[in-house]
Every structure is written in C-alpha cells, then in structure tokens.
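>>> Here is my input; please provide its structure:
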Amino acid sequence: MLLPREKAHFVLAGTPLLLLDGAPVHESLPLLHAPDGEMPLCPGWSVAAMATMCVVDGPGDAGCLIPALGTSESDPATALASLADWSSAVERTGGAVVVSLPSLPENLAELDWPSILTGGGAHGGFVPTARP
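Predicted coordinates for the structure are as follows:
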C-alpha cells in the first residue's frame, strides 16, 4: 500500500528513525514495548531505503511504499540530499527503527517517548535492511 509522504517522517539520529502516522501496516507491526529504550527486532520485516522512496515490507501482504519526496518541500534539492543521507545511514546501520502510531501530533517535539516506549499504542521496532 502507498503511504502518503506527509504521513512519514524520516529522522536522522544515532539510528535512523522512520515515524509513521496512521500507516496501513500499523496493526501488522509488532506492539512496541521498549521501556529500557532497546528497540526489539521486527521479525519478518525489512526496509529498503532509497533517496526517492522507502519500502517497509512485512510478512505476507503487509507492507507499504513511501515516496521520499512530497509536494510540500520548499527546496526539493535539499530535501533529496537529506533523504539520501538518511538512506545511506540505513545502509550503514543495517536497518532503521520504525515506529508507527495511530496519529502523530502536529509538532513532533510533543512526542512523549517514555509513554510511546512503554505502551502508548505504538507498533514497530528495529527493521533490518532488505537483502537481495
């Protein structure tokens, strides 16, 4: 399934983070429970990150395609470079942390990470890079 770009947030941190907002794979991903901050592995899932798109693929028919560039970017060249950096980090790290929430606040700084990691309705965990 296609997830609109505005429903995905690519965060370049120590480990690349992909935040999903109301994704069609939300219920298919495992319930996220990481009270100590250690991200559990998402068995049977993989991520393929490219500068132009990202694929989160799960068991069976579960999965979504996320266009990396949207129509709201004020500077598409800068956005593309940022997503290329994120994709390279995913490759170097061997995957990304995927966190899916039923809905995200408009201001991502308002995310209550302690609540999210201990039963705040989040699904996901560490998703390894897809291997051919």
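>>> from here on, contacts and neighbour counts on C-alpha atoms
Will do.
>>> what are the ranges of the strands in this protein?
Using DSSP state E, the strands found in the chain span residues 8-11, 17-21, 46-49, 53-57, 63-67, 95-101, 123-128.
>>> Save those strands as TSV, and put in mean neighbour count and distance to residue 38 too.
Formatted as TSV, the strands of the chain follow (neighbours: other CA atoms under 10 Å; distance: least, CA to CA, whole Å):
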stretch	mean neighbour count	distance to residue 38
strand 8-11	18	18
strand 17-21	22	13
strand 46-49	22	18
strand 53-57	19	20
strand 63-67	20	23
strand 95-101	24	10
strand 123-128	26	9
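>>> residue contacts, the residue nearest to the spatial centre of the chain?
Compute the mean C-alpha point of the chain, and by CA atoms, centre = their mean the closest residue is residue 18, 2.3 Å away. Residue 18 makes contacts with 8, 9, 10, 11, 96, 97, 98, 99, as judged by CA atoms under 8 Å, 6 or more residues apart in numbering.
>>> Please give the structure of this sequence too, so both can be compared:
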Amino acid sequence: MLLNPEKSLFIRGAIPVLLLADAPVHGALPVLTAPDGAVPRCEGWSIVPKLTLCVVDGPGEAGLVVPALAAPVIDSADGSSEPGNMADWCADAEHARGAIVLSLDQFPEVLDWDRLLGSGAARGGFLPSMS
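Reported below is the predicted structural model:
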C-alpha cells in the first residue's frame, strides 16, 4: 500500500527513525514499550531505505511504500529540527543496517522521545535493512 508522504517523517540520527501517522500497518506492528530507550527489534519486519521509495515489509501481506523523496526529513543528530536530506537519511540507515519505525495514530505536536517510547501509544521497533 502506498502511504501519503505527508503521513511520514524521516528523522536522521545514528539510528534513523521513520515516524508514521495513520499508517495502514499500524495495527500489524507490535506495541512498542521501551521506557529505558532500548528499542527492540521488530521480528518479521524489514525496511528497504532508498532515495525515491522506502519500503516497510512485514509478515504476510503487511507492508507499505513511502514516496521518500517527497517526504519530510529532519536532522536530529544535533537535536535540531532543520530540514534534512533523504540521501543522508538513507546513508544513516545503511550505516545502522536498518531503522527504527514508529507508527502513531497521529503525529504529536512535539517530538518527546521519552513519552513516545514509554507510553505504549507507539507501535514498531527496529527494522533491519534488506538493501
């Protein structure tokens, strides 16, 4: 299924994050509980991070495609929310050998990682790269 790029946010970092809002795979992803910040691996799922399209592949028929080049990227490596570059996000994912995928009902107004990782509202985890 193709996800509207406005429902995705690519966040750069040592382990990059793909934040999804109202995604069709939300219910298929496991509930994420990582109050200590250690994000678990999402078994049965993988990600293919490419410059033009990013594929999130799950078990069975679960999965989606994000038109990555049209999606917003922010650089959180220094804590800022400066616009980022998709090629850099893909390089981050290649170096980390995957990415953290977090799915929410809707985007929060403020990215509070402690709240996102500890509230049980997010679904997902670390997805190994298949590229």
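>>> After superposition, what's the TM-score here?
The TM-score (TM-score structural alignment, normalised by the length of the second structure) is 0.85; 121 aligned residues with a CA RMSD of 1.9 Å.
>>> any idea how far residue 25 of the second structure is from the counterpart of the residue nearest to the centre of the first structure in the second structure?
The alignment partner of residue 18 of the first structure in the second structure, by TM-score structural alignment, is residue 18. In this view, residue 18 of the second structure and residue 25 of the second structure are 13 Å apart by CA to CA, to the nearest Å.
>>> what's the answer for residue 19 of the second structure, then?
12 Å.
>>> Next: residue 43 of the second structure.
For residue 43 of the second structure relative to residue 25 of the second structure (CA to CA), the value is 14 Å.
>>> more crowded one of the two?
residue 25 (20 against 15; other CA atoms under 10 Å).
>>> Looks like that one contacts residue 60 (just checking).
No: judged on CA atoms under 8 Å, residue 25 of the second structure makes no contact with residue 60 at a distance of 11.5 Å.
>>> Please list all residues in contact with the closest residue in space to residue 2 of the first structure that isn't next to it in sequence.
Spatial nearest neighbour of residue 2 of the first structure, excluding adjacent residues (CA to CA, 6 or more residues apart in numbering): residue 65 at 4.9 Å. When contacts are counted by CA under 8 Å, 6+ apart, residue 65 of the first structure touches 1, 2, 3, 53, 54, 55, 56.
>>> 6 Å instead, please
2, 54, 55 (CA atoms under 6 Å, 6 or more residues apart in numbering).
>>> Okay, angle between the top helix by length along the first structure and strand 53-57 too, please.
Looking across the first structure with DSSP state H, the single longest helix is helix 76-93. Relative orientation of helix 76-93 of the first structure and strand 53-57, computed by axes from the mean of the first three to the mean of the last three CA atoms, to 10 degrees: 40 degrees.
>>> the inter-axis angle of helix 76-93 of the first structure versus strand 123-128?
Using the same axes, to 10 degrees: helix 76-93 of the first structure against strand 123-128 is 80 degrees.
>>> mind listing what residue 95 of the first structure touches?
127, 128, 129.
>>> Counterpart of it over in the second structure?
By TM-score structural alignment, residue 95 of the first structure lines up with residue 98.
>>> Could you check how far its match is from residue 121 of the second structure?
Counting by CA to CA, the gap from residue 98 of the second structure to residue 121 of the second structure is 22 Å.
>>> got it, and residue 96 of the second structure?
Here the criterion is CA to CA. By it, residue 96 of the second structure lies 25 Å from residue 121 of the second structure.
>>> likewise residue 55 of the second structure?
For residue 55 of the second structure relative to residue 121 of the second structure (CA to CA), the value is 23 Å.
>>> Residue 3 of the second structure too?
Taking CA to CA, one finds residue 3 of the second structure at 20 Å from residue 121 of the second structure.
>>> same question, residue 61 of the second structure
23 Å.
>>> More neighbours: which of the two?
residue 121 (15 against 10).
>>> In contact with that one, which residues?
Per CA under 6 Å, 6+ apart, neighbours of residue 121 of the second structure: none.
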